[in-house]
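sequence first, then the predicted structure, then my questions.
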Amino acid sequence: MKNLGDLMKQARELQGKMEQLQTELETLEVQGSAGGGMVNVTMTGKGEVVKVAIDPSLMKENEREILEDLIVAASADAKGKAERAAQDKMKELTGGLQLPPGLGL
């Protein structure tokens, strides 16, 4: 039964580390950009957009569609970075061990 007790202790420790990781991801910010840095989107590690910065030169009526496309591209860039950061933190936590589906972040 000692092995079961050790396993339960490890599971509780992992759960605590997972909760800490969730908190870290909420405060982690990544920045995605598009258009050579003319549009920047800042996003949390959980995928929440917290800021959009647009170069004033893009604020022209006839370039509205370009601006919209750049915002989408910058958001996608930030989301990819946030997902990679979350995966990297998960690998640190689990030592590279793949968790079963549904147990990730």
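That came through, no problem. As the structure is a prediction and not an experimental result, all values here were calculated from the model.

CA only for contacts and neighbour counts going forward, please
Fine.

residue 21 is in contact with residue 91, isn't it?
No: the pair residue 21 and residue 91 does not pass the contact test of C-alpha atoms under 8 Å, sitting 11.1 Å apart.

how about stretch 27-45: buried residues?
28-34, 38-45 (16 or more other C-alpha atoms under 10 Å).

whoops, stretch 17-30 was the one
18, 21-22, 24-25, 28-30.

just the strands in this protein please.
With DSSP state E, the ranges of strands along the chain come out as 29-34, 39-44, 49-54.

this is the other structure I want to compare:
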Amino acid sequence: MRDLMGMMKQAKELQERMQQMQAELETIEVDGAAGGGLVSVRVTAKGECKAVRIDPSLMKPEEAEIVEDLIVAALADARSKAERVMQDKMKSLTGGLALPPGLNLF
């Protein structure tokens, strides 16, 4: 019974830390880029797009498709960086707690 109480206490602590981390992830921003920096985006660690920047040299009607592809690539770059940030935060959060492998808490 004592182990069950300890596990419940750990679960409650983990839940509280996860809530704090969720709030923190909304404030962390990462940048993604494509086309050698001609297109860049800024997203939160939770994947919300905050800004898009397009170099003026790309603002030609005949290059619209290229710009669109670069935006998609920049967003993919930023999202992968955001995912790494979330994984790092999760590792620090669950440091002493044994969780099943592959358990995705987000």
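Everything's here; your move. Just so it is clear, the model here is predicted, and its values are computed rather than measured.

could I get the TM-score for this pair?
Once superposed, chain against chain, the TM-score is 0.90 (TM-score structural alignment, normalised by the length of structure 1); 105 aligned residues with a C-alpha RMSD of 1.7 Å.

coming back round to it: out of the strands of structure 1, which comes closest to residue 105 of structure 1?
Residue 105 of structure 1 lies closest to strand 39-44 among those, at 13.5 Å (C-alpha to C-alpha).

that closest one packs against which elements?
helix 2-27, strand 29-34, strand 49-54, helix 64-94 (3 or more C-alpha pairs under 8 Å, 6 or more residues apart in numbering; DSSP states H and E).

these two touch, right, residue 43 of structure 1 and residue 31?
Yes: contact criterion C-alpha under 8 Å: residue 43 of structure 1 and residue 31 qualify, at 6.3 Å.

okay, and the common contacts of these two?
residue 78 (C-alpha atoms under 8 Å, 6 or more residues apart in numbering).

redo the strands of structure 1 as JSON lines? Include distance to residue 68 of structure 1.
Putting the strands of structure 1 into JSON lines (distance: least, C-alpha to C-alpha, whole Å) gives the following:
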{"stretch": "strand 29-34", "distance to residue 68 of structure 1": "11"}
{"stretch": "strand 39-44", "distance to residue 68 of structure 1": "10"}
{"stretch": "strand 49-54", "distance to residue 68 of structure 1": "11"}
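
and of these, who's closest to residue 73 of structure 1?
The nearest among these, by C-alpha to C-alpha, is strand 29-34 at 5.9 Å.

and that closest one, how far from structure 2 on average?
After superposition onto structure 2, the mean distance of strand 29-34 of structure 1 to its aligned counterpart is 0.4 Å, using mean C-alpha distance after the TM-score superposition for structure 1.

that older thread, looking at the helices and strands packed on strand 39-44 of structure 1, which is closest to residue 101 of structure 1?
Nearest of those (C-alpha to C-alpha): helix 64-94, 13.4 Å.

fine by me, we can end here.
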